Every structure is written in C-alpha cells, then in structure tokens.
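> Structure for the following, please:
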Amino acid sequence: MNKRLKQCPVCNSNLDIIEYHCPRCDISIKGRFTIGDLAALSVRQQEFVKVFICSGGNIKEVEKALGISYPTVKSRLKEISRVLCNRNEEYDDRNSLDILAKLEKGDLSVEDAVKAIKEGGNDV
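Here you go, the predicted model:
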C-alpha cells in the first residue's frame, strides 16, 4: 500500500480526504475527513518523531539510532516544532534581529548572541 499522499502530484495543492474504504467488507464511507497534525509532517519527520518517542526523548539515543549529531537532532526537533506549532520563520527572524540589536548595543557578548540565536532566542 502506498504512503498517504498529502499534496496533489500535479499542482502541489493540499489534498482532501473524501473517502475511506474497507477492503474486507467492501464498504466505502464518503465525506470530508480531517487528518491529525502529525500528518502534516514529512515521512522523514514522522520517522524522526517515531525514533524520538521510542527512545524516550533521549537525544543521545536518537543520535545513535539515526547516526546523526546533537546539533542535527536539535535542528530536526526545531523544524518539527515549527510545523506542529505553526511557527513561522518571520517570528524566528524577529528574535534574531532583537539579539543582533542587543549585540550591537553591547548588551550581549558575541558568544552569548551566537548561543541565543542557535537556541531560538526566546530567553534573551
């Protein structure tokens, strides 16, 4: 069975689910159905979430299971958070600009500014 399509292969628009079918009893149920938030994730992101949850949220175990570095794990978590929490890049850009303004005024050191930008800048 094919993975669930999220976008039209012709025009890239979001697809609506309008029918479910049971192959065992050959019944079809038609209507407009919504899918859960996790379906908004790409297949790669869904696999990452599966590994993350199965490892109990232990980043070291995720690193080992996927053969990726700590910064990559954090980056993927941030990417997934943006999708699931409807965060947009503009918000992150504003945080980065605030951090750079504080750096320019001398309120932050270069090291602190770099760290704050990498961590999302929410507590600067």
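
> can we go C-alpha only for contacts and neighbour counts from here?
OK.

> just so I have it, where are all the helices in the chain?
43-54, 59-66, 70-84, 89-105, 110-118 (DSSP state H).

> Helix 59-66 and the third one, what's the angle between them?
Angle between the axes of helix 70-84 and helix 59-66 is 90 degrees (criterion: axes from the mean of the first three to the mean of the last three Cα atoms, to 10 degrees).

> Can you add distance to Ile17 and mean neighbour count and give the helices of the chain back as JSON lines?
As requested, the helices of the chain are exported to JSON lines (distance: least, Cα to Cα, whole Å; neighbours: other Cα atoms under 10 Å):
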{"stretch": "helix 43-54", "distance to Ile17": "18", "mean neighbour count": "15"}
{"stretch": "helix 59-66", "distance to Ile17": "32", "mean neighbour count": "15"}
{"stretch": "helix 70-84", "distance to Ile17": "20", "mean neighbour count": "15"}
{"stretch": "helix 89-105", "distance to Ile17": "29", "mean neighbour count": "15"}
{"stretch": "helix 110-118", "distance to Ile17": "38", "mean neighbour count": "15"}
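
> another one to check against the first:
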Amino acid sequence: AQWQFIETFVRCKGKIKDVETALDISYPTVVARLNEVVRALGYEVSEDVAVAEEKRKDVLQKLARNELSAKDALRLLEEGE
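Predicted coordinates for the structure are as follows:
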C-alpha cells in the first residue's frame, strides 16, 4: 500500500490535491500516509503533525461511536487541516 501511495505521490509531482483525486482519499488521509512514509524512512514527524493526526483519529473514533454527527466530524477535520 505504501508503494502505491509513493508511486502516486511521485506521479502527481507531490501535489496533494492530485493525490487526493488519484486515490480518492481526503487531504488528512494523504498527509497521514505521507507521514507514515516519512516514519518508515526513519525520520521523525514534527510534533504539530503528530498532534493533528491524533486529533483526526479521535474525531473518526467519535464518529464511529456515533458521538459526533458526520457534519460535526467533517467540520472538525477541516479545522485540523
């Protein structure tokens, strides 16, 4: 899965919007996958990014438990960008 993401990222010349379209995933998902690649290469992801990822995961978990509406979850995720 990481190789497909990396290949798509390179093919899209690093343009996140193009990666979103090519893989049919959201901006936060592109950023999260890119951070996974960065970590896999042995580099650290900045603390701000790590905090944002945790917030995103928390929002998605609350949505899955029906503690948030889809509209509220989307708003929170967009604020995290």
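
> if we can go back for a sec, output the helices of structure 1 in a markdown table; the columns should cover distance to Gly31 of structure 1.
Shown next, in a markdown table, are the helices of structure 1 (distance: least, Cα to Cα, whole Å):
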| stretch | distance to Gly31 of structure 1 |
| --- | --- |
| helix 43-54 | 25 |
| helix 59-66 | 39 |
| helix 70-84 | 25 |
| helix 89-105 | 34 |
| helix 110-118 | 44 |
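
> Identify whichever of those lies nearest to Phe33 of structure 1.
helix 70-84 (19.0 Å; Cα to Cα).

> Quick check: the most centrally placed residue in structure 2 vs Cys12 of structure 2, distance?
Nearest residue to the geometric centre of structure 2 (Cα atoms, centre = their mean): Thr29, 2.4 Å. The gap separating Thr29 of structure 2 from Cys12 of structure 2 is 16 Å, by Cα to Cα, to the nearest Å.

> again, but for Asp58 of structure 2
29 Å.

> more neighbours, these two?
Cys12 (16 against 13; other Cα atoms under 10 Å).

> That one pairs with which position in structure 1?
By TM-score structural alignment, Cys12 of structure 2 lines up with Ser55 in structure 1.

> cool, Val51 of structure 2 as well?
In structure 1, Val51 of structure 2 lines up with Ile117, judged by TM-score structural alignment.

> Tell me how far the nearest residue to its match once chain neighbours are set aside lies from Glu61 of structure 1.
Leaving aside its chain neighbours, Ile117 of structure 1 sits nearest to Ser96 (5.9 Å; criterion: Cα to Cα, 6 or more residues apart in numbering). Distance, Ser96 of structure 1 to Glu61 of structure 1, by Cα to Cα: 30 Å.

> quick one: contacts for the counterpart of Leu66 of structure 1 in structure 2?
Under the alignment (TM-score structural alignment), Leu66 of structure 1 maps onto Leu23 of structure 2. By Cα atoms under 8 Å, 6 or more residues apart in numbering, the residues touching Leu23 of structure 2 are Thr8.
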